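**Q** Okay, structure incoming, though there's no sequence with it:
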């Protein structure tokens, strides 16, 4: 995997850009002026970040794995130490599927009903491969979402979720908070 050089990253035009940021030269970035990226961030091959007016906010120590998607008109916020495994899709807007309106971006807005709602992915959240997060969801601190899950409702702190739709299946260890403190004390 080839990462963009520092001068290439700066030329993209992000709203904010931290230190030690690795973005694949195969990632696609749309509306970078609406994207803020913290430090110690890695975005892998074939990821798509398409920021709407709400923007995309990526904290520190965040990994977005290969083929992941962050897209929508609302805001998408990934807090510190969060991670998206491969093929995770996060949507902050979504067409109405009921048939009461037309769908897709080629149709004028007056013929569509699009739900736009912010998504928040909290500190220490991990989302497994192939999971989908829909608009309006908050995944609170320390929650984990299993692979191939569909997240349609908020997730509680330090719970592990799985399924379609995602439901809590057990508690998650809070030891990651101690490990965070240990890591941050080294700097």
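**A** Perfect, I can see it now. Since we're looking at a predicted model, the values are computed, not measured.
**Q** hey, let's count contacts and neighbours off CA atoms from now on
**A** Fine.
**Q** Would you agree residue 40 is in contact with residue 80?
**A** No. Counting by C-alpha atoms under 8 Å, residue 80 is not a contact partner of residue 40; they are 9.7 Å apart.
**Q** For the residue of the chain most remote from its centre, what is the enclosing helix or strand?
**A** Ranked by distance from the centre of the chain (C-alpha atoms, centre = their mean), the top residue is residue 100, with 29.2 Å. If you go by DSSP states H and E, residue 100 is not part of any helix or strand.
**Q** go on, residue 164?
**A** Per DSSP H and E, there is no helix or strand for residue 164.
**Q** Could you report the neighbour count for it?
**A** Around residue 164 sit 13 other residues, with neighbours defined as other C-alpha atoms under 10 Å.
**Q** burial count for the closest residue in space to it that isn't next to it in sequence?
**A** Nearest residue to residue 164, sequence neighbours excluded (C-alpha to C-alpha, 6 or more residues apart in numbering): residue 150, at 5.0 Å. Using other C-alpha under 10 Å, residue 150 has 21 neighbouring residues.
**Q** ok, and here's another one to check against it:
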């Protein structure tokens, strides 16, 4: 199925991912090269952009809100191994990304994280814990940089281009 993510026709990728079980809101865009593990557990809101070559784990629920801008090569994982378990048992936890979040290129979001409305995740940040609304975080592990200086978010996303 990952190969179908490379078809340069947006409408076809949208159809294939929807048939595979991704719940995809109106005017949302999945750019080329995205990978989903267990797509049936992925819910993407309206007007959201999933950047090229993103990875969405989906072994536990992933909920992405409306008008979220997820840049290129972002990885969202919601399954990891318990390193203190003799059986190296899996631990699966949901990930929630609320409305109007921006996730920068190559950021990694780990299991059990909730990212609040309007938060910004800097490029290459590794998010290991919840991010409050309207907070800018960055680094490894991600730490608060500052709060956003905006009261109301009302922009609309949903653009797509042929080879994106």
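**A** Sure, I can see it. Remember, it's a predicted structure, so these values are computed and weren't measured experimentally.
**Q** After superposition, what's the TM-score here?
**A** The TM-score (TM-score structural alignment, normalised by the length of the second structure) is 0.81; 151 aligned residues with a C-alpha RMSD of 2.3 Å.
**Q** returning to that earlier point: joint contacts of residue 40 and residue 80 of the first structure?
**A** Shared contacts of residue 40 of the first structure and residue 80 (C-alpha atoms under 8 Å, 6 or more residues apart in numbering): 60, 61, 62.
**Q** So for residue 40 and residue 80 of the first structure, which residue has more residues nearby?
**A** Neighbour count, other C-alpha under 10 Å: between residue 40 of the first structure and residue 80, residue 80 has more, with 22 against 17.
**Q** And that one? What does it align with in the second structure?
**A** Counting by TM-score structural alignment, residue 80 of the first structure corresponds to residue 66 in the second structure.
**Q** How about the secondary structure of its match?
**A** Following DSSP: H, G, I helix; E, B strand; the rest coil, the label given to residue 66 of the second structure is coil.
**Q** Surely it is in contact with residue 46?
**A** Yes. Residue 66 of the second structure is within contact range of residue 46, at 4.7 Å (criterion: C-alpha under 8 Å).
**Q** which helix is the longest one in the first structure?
**A** helix 175-185 (DSSP state H).
**Q** Helices along the first structure, start to end?
**A** Under DSSP H, the first structure gives helices at 6-12, 175-185.
**Q** okay if I get those as CSV plus mean neighbour count?
**A** Below are the helices of the first structure laid out as CSV (neighbours: other C-alpha atoms under 10 Å):
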stretch, mean neighbour count
helix 6-12, 12
helix 175-185, 10
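**Q** got JSON lines for these, with distance to residue 116 of the first structure too?
**A** Converted to JSON lines, these look like this (distance: least, C-alpha to C-alpha, whole Å):
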{"stretch": "helix 6-12", "distance to residue 116 of the first structure": "26"}
{"stretch": "helix 175-185", "distance to residue 116 of the first structure": "32"}
